[in-house]
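**Student:** sequence plus predicted model, see below.
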Amino acid sequence: MRIDERIASRHRDLSPQERRAAATLLEHLDDLATYRAAELASLAGVSKATMSRLFRSLGYADFGEVREQLRESRHGGEPRLLRGGADLPAHLAREAEALRRAVEHPALTPAVELVASARRVLVVGWRNSHPVALHLRQQLAHVRGDVRVAPVPGQVLGEELADVGPGDAIVLVGFRRRPAGFGAFLEAATETGAPVLLLADPTAIEHARRATLWLECSIATELAFDSYAAAMSLVSVLADGVLTACGQGAQDRISGISRTYARLAEIEA
């Protein structure tokens, strides 16, 4: 249980001083890991002994265990406010390293070949992965035909898998904080006989064992929220590779799409 859940479940059993200390913890929940136990006691107006008793009452050995739990929740994608503001140089360095690792991934070349040669491509992504899936579908649709994205609003995925089989390809975007049914969908996707390309961060390592290919891309940052900058860039690199692999046919398709844009006046001149 998270610390806020523990406080809620045991609040009735806390002493008045412990309740006062607990209220301070809840007020500073977003940046709790940046404090020391003595600082929290001072903020609450209680003794360090009272704060220590509170942690034990909540089932923790000490504040160090609380901080470790909070760090783990951030590693799992939960936003956490950073005390003192963002370390932008460190953030930019981490972004650059994430992108470098992603575009140098050994699975990129076979991923390009898979997407370029497939009869049809189904791109799937939920929650924060859905914009990445949409972006990939939009770029691939310029260079090859029969590229779909799922899920679409108001629909489920059973219908989407019904037409997929050997010779097709499924691109599954699955960055952390995935929905509970992610593993079940991946299993159903592999049963279609179509190869599955998984685009995900390192937390998907267990899912990656069932995928045909895994393009690993980190989204961890020095900031409170995950960043999808490297993921979006990787999508562009993947689409660029597919454009090259599809050759003149892709160029002709792009030209035809541009002519349609002009005829329908859909794009600003």
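**Tutor:** Received the coordinates, thanks.
**Student:** going by C-alpha atoms from here, please, whenever you check contacts or count neighbours.
**Tutor:** Will do.
**Student:** wasn't residue 123 part of a strand?
**Tutor:** Yes - with DSSP: H, G, I helix; E, B strand; the rest coil as the criterion, residue 123 is part of a strand.
**Student:** which helix or strand contains residue 260?
**Tutor:** For residue 260, the enclosing helix or strand under DSSP states H and E is helix 229-264.
**Student:** mind giving me the packing neighbours of that helix?
**Tutor:** Based on contacts counted as 3 or more Cα pairs under 8 Å, 6 or more residues apart in numbering; DSSP states H and E, the elements that helix 229-264 packs against are helix 88-103, helix 108-117, helix 129-143.
**Student:** then this one, side by side with the first:
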Amino acid sequence: MRIDERIAHAHGDLSPQEQKAAATLLEHLDDLATYRAAELATLAGVSKATMSRLFRSLGFADFDEVREHLRALRTAGEPRRVDGSPDLAVHVAVEGEAIARTVSQAALRDAALLLAGAGRLLVVGWRNSHPVALHLRQQLVQARAGVTLAPLPGQVLGEELADLGPGDAVVVVGFRRRPQGFAEFLDAACATGADVVLVADPTALPLARRAGVWLECPVQGGLAFDSYAAAMSLVSVLADAVLSARGRPARDRVSAISRTYAALGEVE
């Protein structure tokens, strides 16, 4: 198992200090091998002994073994940085692996049923997560009514949450380099009584327990910038599952929308 998968698998059994150390490892996966174990402990605000216990809990003898693990991942097509022009074939292979690792079937089913049956549905995403949230909203609105997107330009979120309650749902898209206040928003969304689905990369694992459904989706690939190919693929699969879950009403809505497109001449 990859180190991020090991952290996800063991997270519930880790002590609070080990979870804090694990969050630091996830934040620095791209350049983890450039640090010493003591430096990582300082970054995490934990003791060197805690960091060593974490390595053992993850199945590594020590940090040297972690470095070897990371080198093996890069050899398999996940370099930390790219020198010169990227190899397109390697990039495609890495993207395919990321898509294959995205989310479990059970979590996908649970999320689809929540989104299909919710009264109101709010989709939220900031920064690089916003295009993913926008695409998800655009797909879901084909299958059901009452889907809104936030934040929009000039918009704050308090009034959006004020309308939500039990029977509603919020999809929070939160890929890494999330804005300050992200955790507080997640708590506020949960406090409304609405069901919360969190879509994010493994660095959001410490927040996953706050959500009702956790859809883990990797964005780290072989290039210098994060890749959202797996995230967009997840949007397509999730929207398709919602369409199927809603059945005939969703198909009737798709037909009605298509007739409206034709009447207005909006699409070719």
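**Tutor:** It's in. This one's a predicted model, so the numbers in the text were calculated from it and none came from an experiment.
**Student:** against the second structure, where does the helix holding residue 260 of the first structure fall?
**Tutor:** Under TM-score structural alignment, the alignment places helix 229-264 of the first structure onto residues 229-264 of the second structure.
**Student:** re earlier: and the helix holding residue 260 of the first structure with helix 129-143, angle?
**Tutor:** Using axes from the mean of the first three to the mean of the last three Cα atoms, to 10 degrees, the inter-axis angle of helix 229-264 of the first structure relative to helix 129-143 is 50 degrees.
**Student:** for residue 107 of the first structure, see how far away the residue nearest to the spatial centre of the first structure is.
**Tutor:** For the first structure, the residue lying nearest the average C-alpha position, counting by Cα atoms, centre = their mean, turns out to be residue 175 (2.9 Å). When distances are taken as Cα to Cα, to the nearest Å, residue 175 of the first structure and residue 107 of the first structure turn out to be 17 Å apart.
**Student:** ditto for residue 33 of the first structure
**Tutor:** The span separating residue 33 of the first structure from residue 107 of the first structure equals 37 Å under the rule Cα to Cα.
**Student:** neighbour-wise, which of the two wins?
**Tutor:** When neighbours are counted by other Cα atoms under 10 Å, residue 33 comes out ahead of the other of residue 33 of the first structure and residue 107, with 21 against 15.
**Student:** could you check how far the residue nearest to that one when sequence neighbours are not counted is from residue 91 of the first structure?
**Tutor:** When the adjacent residues along the chain are set aside, residue 33 of the first structure lies closest to residue 67, with 5.0 Å between them (Cα to Cα, 6 or more residues apart in numbering). Residue 67 of the first structure sits 22 Å away from residue 91 of the first structure, taking Cα to Cα as the criterion.
**Student:** what about residue 254 of the second structure, neighbour count?
**Tutor:** 17.
**Student:** assess the claim that residue 187 of the first structure and residue 210 are in contact.
**Tutor:** Yes - here residue 187 of the first structure lies in contact with residue 210, judged by Cα atoms under 8 Å, at a distance of 7.4 Å.
**Student:** number of nearby residues for residue 182 of the second structure?
**Tutor:** Residues near residue 182 of the second structure, counting by other Cα under 10 Å, number 15.
**Student:** next one: it from residue 157 of the second structure, what distance?
**Tutor:** From residue 182 of the second structure to residue 157 of the second structure the distance is 12 Å (Cα to Cα).
**Student:** with residue 148 of the second structure instead?
**Tutor:** In this view, residue 148 of the second structure and residue 157 of the second structure are 12 Å apart by Cα to Cα.
**Student:** for residue 190 of the first structure, give its distance to residue 5 of the first structure.
**Tutor:** Using Cα to Cα, one obtains 38 Å as the distance from residue 190 of the first structure to residue 5 of the first structure.
**Student:** what's the answer for residue 111 of the first structure, then?
**Tutor:** With distances defined as Cα to Cα, the gap from residue 111 of the first structure to residue 5 of the first structure amounts to 43 Å.
**Student:** looking at these two, which one has more neighbours?
**Tutor:** A direct count of neighbours by other Cα under 10 Å for residue 111 of the first structure and residue 5 places residue 111 higher, at 23 against 11.
**Student:** isn't that one up against residue 211?
**Tutor:** No - the pair residue 111 of the first structure and residue 211 fails to qualify as a contact (Cα under 8 Å) at a distance of 11.8 Å.
**Student:** find residues that contact each of these two.
**Tutor:** Applying Cα atoms under 8 Å, 6 or more residues apart in numbering, one finds that residue 111 of the first structure and residue 211 are jointly contacted by residue 197.
**Student:** one step back: need the residues touching each of residue 187 and residue 210 of the first structure.
**Tutor:** Shared contacts of residue 187 of the first structure and residue 210, defined by Cα under 8 Å, 6+ apart, are absent.
**Student:** same drill for those two, tell me which one is more crowded.
**Tutor:** Per other Cα under 10 Å, whichever of residue 187 of the first structure and residue 210 has more neighbours is residue 210, with 17 against 13.
**Student:** pull the contacting residues for the more buried one.
**Tutor:** Listed by Cα under 8 Å, 6+ apart, the contact partners of residue 210 of the first structure are 186, 187, 190.
**Student:** the first one: neighbour count?
**Tutor:** A count of neighbours around residue 186 of the first structure, defined by other Cα under 10 Å, yields 18.
**Student:** element containing it, please.
**Tutor:** With DSSP H and E as the criterion, the answer for residue 186 of the first structure is helix 182-191.
**Student:** what's that helix in contact with?
**Tutor:** 161, 170, 172, 174, 196, 207, 210, 211.
**Student:** reformat those residues as JSON lines; add distance to residue 23 of the first structure.
**Tutor:** As requested, the contacts of helix 182-191 of the first structure are arranged in JSON lines below (distance: Cα to Cα, whole Å):
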{"residue": "161", "distance to residue 23 of the first structure": "49"}
{"residue": "170", "distance to residue 23 of the first structure": "48"}
{"residue": "172", "distance to residue 23 of the first structure": "42"}
{"residue": "174", "distance to residue 23 of the first structure": "36"}
{"residue": "196", "distance to residue 23 of the first structure": "48"}
{"residue": "207", "distance to residue 23 of the first structure": "39"}
{"residue": "210", "distance to residue 23 of the first structure": "45"}
{"residue": "211", "distance to residue 23 of the first structure": "46"}
